[in-house]
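1. Any chance you could fold what I've pasted below:
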Amino acid sequence: MLDLAPGYLSDYRQNGFVAGLPVFSKDETASIREQIEVLEADHAEGAGGHDLAQFFRVNGHVVIPLLAELARTPLVLDAVEGILGPDILAWSVELFIKEPGSTKTVSWHQDITYWGMGETDDEVTAWIALSDVSVEAGCMRFIPGSHKGSIARHEDTFDAENLLSRGQAIAGVDETKAVAGPLRPGEMSLHHGRCFHASGVNNGSDRRIGLAIRYVTPAVRDHAPGRDWAMPVRGEVPAGGWDCISGPRALFHPTDLALYDRILAGQAATLSEGAEQSVGMYVKGEAK
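-> Next comes the predicted model:
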């Protein structure tokens, strides 16, 4: 069981986030980073008609064994189980990478706005630092307690400098209330899908690499229309509105690439609903 800081659950429930939880050693973190950067070097062209950037940002666990393996990390799941209970699915695994000097940002937003899951509490994002994610490097900032409200109105900006799929942004956020969540390599934060959060530019000298794993419970689809895909990682395998996947056979295996295309097409309609232009992250070959 992860030796978490006392009160991490109460802090999460009160504020909608908690940061600084250690999950990987220095050597483990360096190894994970190295494997990601080898992927970048060896598979820069992507696979199956998809850019590597698309796999990194959308459902990479379907075709990249490393990302599926990381979603099953026992220490991470111990922390998530404290929030969600014993039955856990990995809905999405993503990499957020900002190069040193990059002007890329993430605007103020709530994660679940376009997920098609309603305003559920049966989800949490584990965000793991694979490099030094300091304030200077553009760490996440949070508005404490904002998860206690409803989903706020978001404006789609489609800003090329915004890492979000639609450049979605909440207007009028009082940034004087923001709390920074810097992370050292191997540390994790957990945040609720309704918690307002954002991140700035990377003014550091190193790449800012973060791994975001979106965990949900089987109950998420009890009150949501349609079906969705997820990878069971702990507890009982769900039925109902879930199509369960077991993880990739091998890196970019043809069968898994075909599944990836089906999932991308199935999720695109939900995640692009109401958008006035194409959401490139969910279009084959058009990832941001």
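2. switch to C-alpha atoms for all contacts and neighbour counts from now on
-> Fine.
3. gap between V63 and S31?
-> Here the criterion is C-alpha to C-alpha, to the nearest Å. By it, V63 lies 20 Å from S31.
4. So which of these two has more stuff around it?
-> A direct count of neighbours by other C-alpha atoms under 10 Å for V63 and S31 places V63 higher, at 25 against 13.
5. my read: the more buried one touches P254, true?
-> No - counting by C-alpha atoms under 8 Å, V63 does not reach P254; the two are 9.0 Å apart.
6. do you know how far L257 is from G60?
-> Distance of L257 to G60, computed by C-alpha to C-alpha: 10 Å.
7. So those two - more neighbours on which side?
-> Applying other C-alpha under 10 Å to L257 and G60 shows that G60 carries more neighbours, namely 24 against 20.
8. I figured that one hits A90, correct?
-> No - when contacts are counted by C-alpha under 8 Å, G60 is not listed as touching A90 (11.4 Å).
9. residues shared between the contacts of the two?
-> Shared contacts of G60 and A90 (C-alpha atoms under 8 Å, 6 or more residues apart in numbering): none.
10. one more, for comparison:
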Amino acid sequence: MKALTAAQVEAYRHDGFLFPFPALDEGERLACLAGLERYERWLGTPVPRAENKWRTQPHALLPWYADLVRHPRILDVVEDLIGPDILVWTGTFFIKEAQSPTFAAWHQDSTYFGLEPYEQVTAWVALTDASREAGCMEVLSAHGVLRQMYHSALRLENSINRAGQTITEPLHERGAVTMQLTAGSFSLHHTLCVHRSAPNRAAHRRIGCGINYIPAHVRPTGPVRMAAMLVRGRDRWGHFDLYDPPTVEFDTARHADVFERYSENYRAQVERHERQFAPEKA
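-> The predicted model follows:
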């Protein structure tokens, strides 16, 4: 173990989440915020108002985000959960403006990813305080039984998630844990972890960076040949086309390729999920 105790690993296996952990010192955090400011100046608009593609796969576009996904304090914790050969599958900005109605309904990250086995873990890094008031994540313990649940892509208004997806089978919400994070810290949740977040009622932007890590042996189930970034260890399986971290900001050609593959797979997985669960809905 590099960062976790056996008890912490067991807690993660049982609940499907674990928090909080320190990631960034103040200088690193401010550097990330400065990078985000440059990015939004380049976009000409805040990330939440930009096209969806500009909030997804930023580690293929922004060197500072690529540095974040390779931060050793994050990777040491992730390695204790999924092993030493680690890929970044996707990254996403999760930004809620101050006093905004943006929210996320109960959902699981795994639903439209199309990855097997279910071993992906998300590190959610807070660049500003993610308090209850600011609309931090809430999670439900899996109680040792992680399973895929049925979702509908409802295109919910003000949803921070791309498809506005939500779990549409019965769900027991009692015992939800509020994962409050101070700026510079991060949480972890399993791809099958049920979670949501409320609107931001605080006076500051809630800025989070979601980083989806997978062990290199995880494979895509769909027809799309996808891309990933190797951030630790080796890739002995070759399930993804690997790409190097960007060295200059706004490498749009690389980002476009990574994003288009991801989007094509996402659309296919929405359809697959509907087909898979259709008999249960009838």
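11. Got a TM-score for the pair?
-> Here the TM-score for the pair of chains, by TM-score structural alignment, normalised by the length of structure 2, is 0.87; 268 aligned residues with a C-alpha RMSD of 2.4 Å.
12. pretty sure Y12 of structure 2 is in a helix, no?
-> Yes - judged by DSSP: H, G, I helix; E, B strand; the rest coil, Y12 of structure 2 forms part of a helix.
13. how many other residues sit next to it?
-> By the criterion of other C-alpha under 10 Å, Y12 of structure 2 has 20 neighbours.
14. Can you find the partner of it in structure 1?
-> Using TM-score structural alignment, the partner of Y12 of structure 2 in structure 1 is Y12.
15. The closest residue in space to that match that isn't next to it in sequence: what's it in contact with?
-> Leaving aside its chain neighbours, Y12 of structure 1 sits nearest to V18 (5.3 Å; criterion: C-alpha to C-alpha, 6 or more residues apart in numbering). V18 of structure 1 is in contact with Y8, D11, Y12, S189, L190, H191, counting by C-alpha under 8 Å, 6+ apart.
16. Structure 2: matching residues for the host helix or strand of the fifth one?
-> Taking DSSP states H and E as the criterion, L190 of structure 1 maps to strand 187-191. Under the alignment (TM-score structural alignment), strand 187-191 of structure 1 falls on residues 185-189 in structure 2.
17. The matching stretch against structure 1, how far on average?
-> For stretch 185-189 of structure 2, the mean deviation from structure 1 after alignment is 0.6 Å (mean C-alpha distance after the TM-score superposition for structure 1).
18. and for stretch 8-16 of structure 1, what are the contacting residues?
-> Outside stretch 8-16 of structure 1, the residues within contact range by C-alpha under 8 Å, 6+ apart are 17-18, 82-83, 143-148, 190-192, 194-195.
19. Repeat the analysis, applying 6 Å as the threshold.
-> For stretch 8-16 of structure 1, the surrounding residues in contact (C-alpha atoms under 6 Å, 6 or more residues apart in numbering) are V18, P144, G145, H147, H191, H192, C195.
20. Now the third one: closest residue in space, sequence neighbours ignored.
-> Spatial nearest neighbour of G145 of structure 1, chain neighbours left out: N15 (4.4 Å); criterion: C-alpha to C-alpha, 6+ apart.
21. mind checking how far that neighbour is from S272 of structure 1?
-> For N15 of structure 1, the distance to S272 of structure 1 - C-alpha to C-alpha - is 29 Å.
22. M231 of structure 1 now?
-> The gap separating M231 of structure 1 from S272 of structure 1 is 22 Å, by C-alpha to C-alpha.
23. Now the helix or strand A90 of structure 1 falls within on structure 2. Mean distance?
-> Taking DSSP H and E as the criterion, A90 of structure 1 maps to strand 88-98. Superposed on structure 2, strand 88-98 of structure 1 shows a mean distance of 0.8 Å to its aligned residues (mean C-alpha distance after the TM-score superposition for structure 1).
24. Next SSE downstream of that strand?
-> Using DSSP H and E, the helix or strand that directly follows strand 88-98 of structure 1 along the chain is strand 106-109.
25. got a list of contacts for that following strand?
-> In contact with strand 106-109 of structure 1 (C-alpha under 6 Å, 6+ apart) are residues N162, L163, A169, I170, F196, H197, A198, S199.
26. Looking at structure 2, name the residue matched to the first one.
-> Taking TM-score structural alignment as the criterion, the aligned counterpart of N162 of structure 1 in structure 2 is S159.
27. Is that match in contact with F103, as I believe?
-> Yes - counting by C-alpha atoms under 6 Å, S159 of structure 2 touches F103, with 5.2 Å between them.
28. Can you tell me how far H143 of structure 2 is from D257 of structure 2?
-> 39 Å.
29. Same question for D25 of structure 2.
-> Distance, D25 of structure 2 to D257 of structure 2, by C-alpha to C-alpha: 33 Å.
30. mind listing the strands for the stretch 1-150 of structure 2?
-> 17-22, 86-96, 104-107, 115-116, 121-126, 137-140 (DSSP state E, counting those that start in this stretch).
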